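1. Build me a model from this:
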Amino acid sequence: MSSRPRPTADTVLSPGIHDIDTGTCELVKDRYRPDGWLLEINGVPSSHIDLSDPTLLEFEYMRWIAHLMDARWTRADRLRVLHLGGGACTMARYVHACFPSSRQVVVEIDGRLAELVREWFDLPRAPLLRIRVGEARAVLSSLTDGTRDLIVRDVFAINRTPAALTTVEFTRHAHRVLAPGGVYVVNCGDTRDLTTAKREAATIGGVFAHTAIIADPAMLKGRRYGNVVIAGSDVPLGDSASLARDLLGGAVPAQIRRDDDVQRFAAGAKVLCDSEIPFPRASAPSLVTG
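-> Next up is the predicted model:
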């Protein structure tokens, strides 16, 4: 284990607004936690990180993903994890703390943001964690078949996931890159009509044999804007009683729906296809070493 001292707010962090490649980011001190920080990108909360506790996940959807992981794998498992969307690398820090033998790649489109995150936060070094600068679809498309156990898609431009990262063609790339029994999980932000979540559930369900969705009951009933976690795998998902208990016991209690229930949730929703969207030119990916 590295003897490098943990960064502190006094010596490393730079609160305030900073220019990045895609606009600005702001690092804001968490007034309730001595080592907590909030990262906002272009005025939108993106990540929360606690320098003293990498297992603390302030955003509920991240806790739901963590519960799904904990129900799936043991601490001794050496996972190969791909994070599409970086932010402050909060989930990557969690994985490193809880599955310390794992190898991770974080894909972040904003090179300057990736540099700042490496500078500010106590991130694992390569080969435990590599940050790859590039567009998520271009990077995913370039990867070798069967080389990841978990793919987490958490990419937003302002408050929406780019459409090119939601289509059935993109989802097939995720399926191809996953090893047998691997899991693809996405963070879907949606409004009360749940149109996006239903279409994403239909799309993922059209590629993977098994699907699961996790959200709080108010969100699933169309009462508010929020996050829905959708997961796909070729083996059953979320069938442990402990997972259901963990989800209900959180600060924002959540429910999990599986397979047939997901199909009913997505009934009538149209699968998302590349033909619906324009494609901007992607930049060539690079690495932020660490």
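
2. okay, CA-based contacts and neighbour counts for the rest of this
-> Fine.

3. ok, how many other residues are close to residue 16?
-> Other residues near residue 16 come to 11 when the count uses other C-alpha atoms under 10 Å.

4. wait, residue 31
-> 10.

5. can you check residue 241 too?
-> Each residue near residue 241 was counted by other C-alpha under 10 Å, and the total is 9.

6. do the one 5 residues further on as well
-> Residue 246 is surrounded by 17 other residues when neighbours are defined as other C-alpha under 10 Å.

7. again, but for residue 22
-> Neighbour count of residue 22, defined by other C-alpha under 10 Å: 14.

8. now swap in residue 77 and tell me
-> 12.

9. Helix or strand: which one has it?
-> When secondary structure is defined using DSSP states H and E, no element contains residue 77, which sits outside every helix and strand.

10. if I look at it, how far off is residue 57?
-> When C-alpha to C-alpha, to the nearest Å is applied, the distance between residue 77 and residue 57 equals 21 Å.

11. How about residue 234?
-> For residue 234 relative to residue 57 (C-alpha to C-alpha), the value is 28 Å.

12. Now do the host helix or strand of residue 229: everything it contacts.
-> When secondary structure is defined by DSSP H and E, residue 229 falls within strand 226-233. Outside strand 226-233, the residues that touch it by C-alpha atoms under 8 Å, 6 or more residues apart in numbering are 61, 64-65, 181-191, 197, 200-201, 204-205, 208-215, 219, 237.

13. one more to put side by side:
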Amino acid sequence: MGRQRERRETAGTDGGPVPGIHTIDTGTCELVHDRFNPNGWVLHINGVPSSHIDLTDPARLDFEYMRWISSLVTSQWPSTFRLRALHLGGGACSLARSFAVTFPDARQVVVELDGALAGLVREWFDLPRAPLLRIRVGEARKVTEALSASSRDLIIRDVFAGSRTPAPLTTVEFVEHAKRVLDSAGVYVVNCGDFPDLGMARREAATISAAFTHTVIIADPAMLKGRRYGNVILAGSDAPLGEDPGLARELLGGGVPAHLWRDAQVTRFISGAAVLTD
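-> From the prediction side, this is the model:
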């Protein structure tokens, strides 16, 4: 115990990571040193692994689903694009931190419900400062509804309460709010956590398809075959989405290979699924 307290004091003096369990507004978070990476840290929120940060390599994403999202986004826009991104759900701001390197001119806002967590993340990790990256404390739906039309190119929803996304963030009414905030070629991306029956993923995909012209699904084969609980990435846009042939190859080449399903495959996947409503 004494050694752990010493590590906390040392880390705290330079504003760096402070390992251990910390009280936040929505419960507790725990910052754990990555035993496989001397520069890595894993953030757990209420006992659930939420984010991974590499202090020396902001572009590194250890969570597979985040790599899938990053691959999709970088296939849509060149690195010179002045990306306007809205992240619903903050955690350790892993994706926002990565995009700040991939898109140097990006302007990003991370919406985090837990103000205490947002403050700790700012203290612990070397996050870009405003206007490059702002953390806004608030509830994701209320913030989205208050934003100006056509003010974002990308919205990423990665919000969980336990193993599920809060229902108000899954409905077609909310997706329409997100679409209003997006530019005409904007992309809406969600991280859907689901069980082997894939019932929620089908309904969320049906909901996104009801709002956008194009829909894609990214997940590993075991997840798509209904063999386990895991992450399914869903994305919608009125612009062509996922057409870059390099994207499918990149997704197959990762540590956990993933499949990319586009419009026709998505249509088959959502057959009979009901759209989610308020």
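
14. So after superposing, what's the score?
-> After superposition, the two chains reach a TM-score of 0.95 (TM-score structural alignment, normalised by the length of the second structure), with 267 aligned residues with a C-alpha RMSD of 1.0 Å.

15. Just the ones of the contacts of strand 226-233 of the first structure in helices?
-> 61, 64-65, 197, 200-201, 204-205, 219 (DSSP state H).

16. Which one of these is nearest to residue 288 of the first structure?
-> Taking C-alpha to C-alpha as the measure, residue 288 of the first structure sits nearest to residue 65 out of these, at 25.5 Å.

17. ok, the closest one to residue 227 of the first structure distance?
-> Taken as C-alpha to C-alpha, the spacing of residue 65 of the first structure relative to residue 227 of the first structure amounts to 12 Å.

18. before we move on, what about residue 265 of the first structure?
-> Taking C-alpha to C-alpha as the measure, residue 265 of the first structure and residue 227 of the first structure are separated by 15 Å.

19. again with residue 171 of the first structure
-> Using C-alpha to C-alpha, we find residue 171 of the first structure at a distance of 19 Å from residue 227 of the first structure.

20. Please say which of those two ends up with more neighbours.
-> More neighbours surround residue 171 than the other of residue 171 of the first structure and residue 227, with 26 against 22 (other C-alpha under 10 Å).

21. Tell me the span between the first and last residue of stretch 229-248 of the second structure.
-> First residue to last in stretch 229-248 of the second structure (C-alpha to C-alpha) measures 23 Å.

22. who are the neighbours in contact with the residue nearest to the spatial centre of the second structure?
-> For the second structure, the residue nearest the mean C-alpha position is residue 158 (4.2 Å; C-alpha atoms, centre = their mean). The contact partners of residue 158 of the second structure, taken as C-alpha under 8 Å, 6+ apart, are 87-90, 165, 190-192.

23. Strands of the stretch 151-278 of the second structure, residue ranges please.
-> For the stretch 151-278 of the second structure, applying DSSP state E, counting those that start in this stretch gives strands covering 152-157, 182-194, 214-219, 230-237, 259-261.

24. Identify whichever of those strands lies nearest to residue 32 of the second structure.
-> For residue 32 of the second structure, the closest of the strands of the stretch 151-278 of the second structure is strand 230-237, at 22.0 Å, according to C-alpha to C-alpha.

25. With the first structure overlaid, how far apart is the closest one on average?
-> On superposition with the first structure, the average gap between strand 230-237 of the second structure and its aligned counterparts reaches 0.2 Å (mean C-alpha distance after the TM-score superposition for the first structure).

26. That strand to strand 182-194, inter-axis angle?
-> Angle of strand 230-237 of the second structure versus strand 182-194, following axes from the mean of the first three to the mean of the last three C-alpha atoms, to 10 degrees, is 160 degrees.

27. can you give me the helices in the stretch 1-150 of the second structure?
-> In the stretch 1-150 of the second structure, the segments counted as helices under DSSP state H, counting those that start in this stretch are 2-13, 64-76, 94-102, 115-124, 140-146.

28. tell me the angle the third one makes with strand 152-157.
-> Going by the same axes, to 10 degrees, helix 94-102 of the second structure is angled at 150 degrees with respect to strand 152-157.

29. counterpart of helix 94-102 of the second structure in the first structure, which residues?
-> Residues 90-98 of the first structure are the counterpart of helix 94-102 of the second structure, counting by TM-score structural alignment.

30. Check the longest one too.
-> Across the first structure, the stretch matching helix 64-76 of the second structure (TM-score structural alignment) is residues 60-72.

31. which residue in the first structure lines up with the residue nearest to the centre of the second structure?
-> Aligned counterpart of residue 158 of the second structure in the first structure: residue 154 (TM-score structural alignment).

32. can you count the residues close to residue 120 of the second structure?
-> By the criterion of other C-alpha under 10 Å, residue 120 of the second structure has 18 neighbours.
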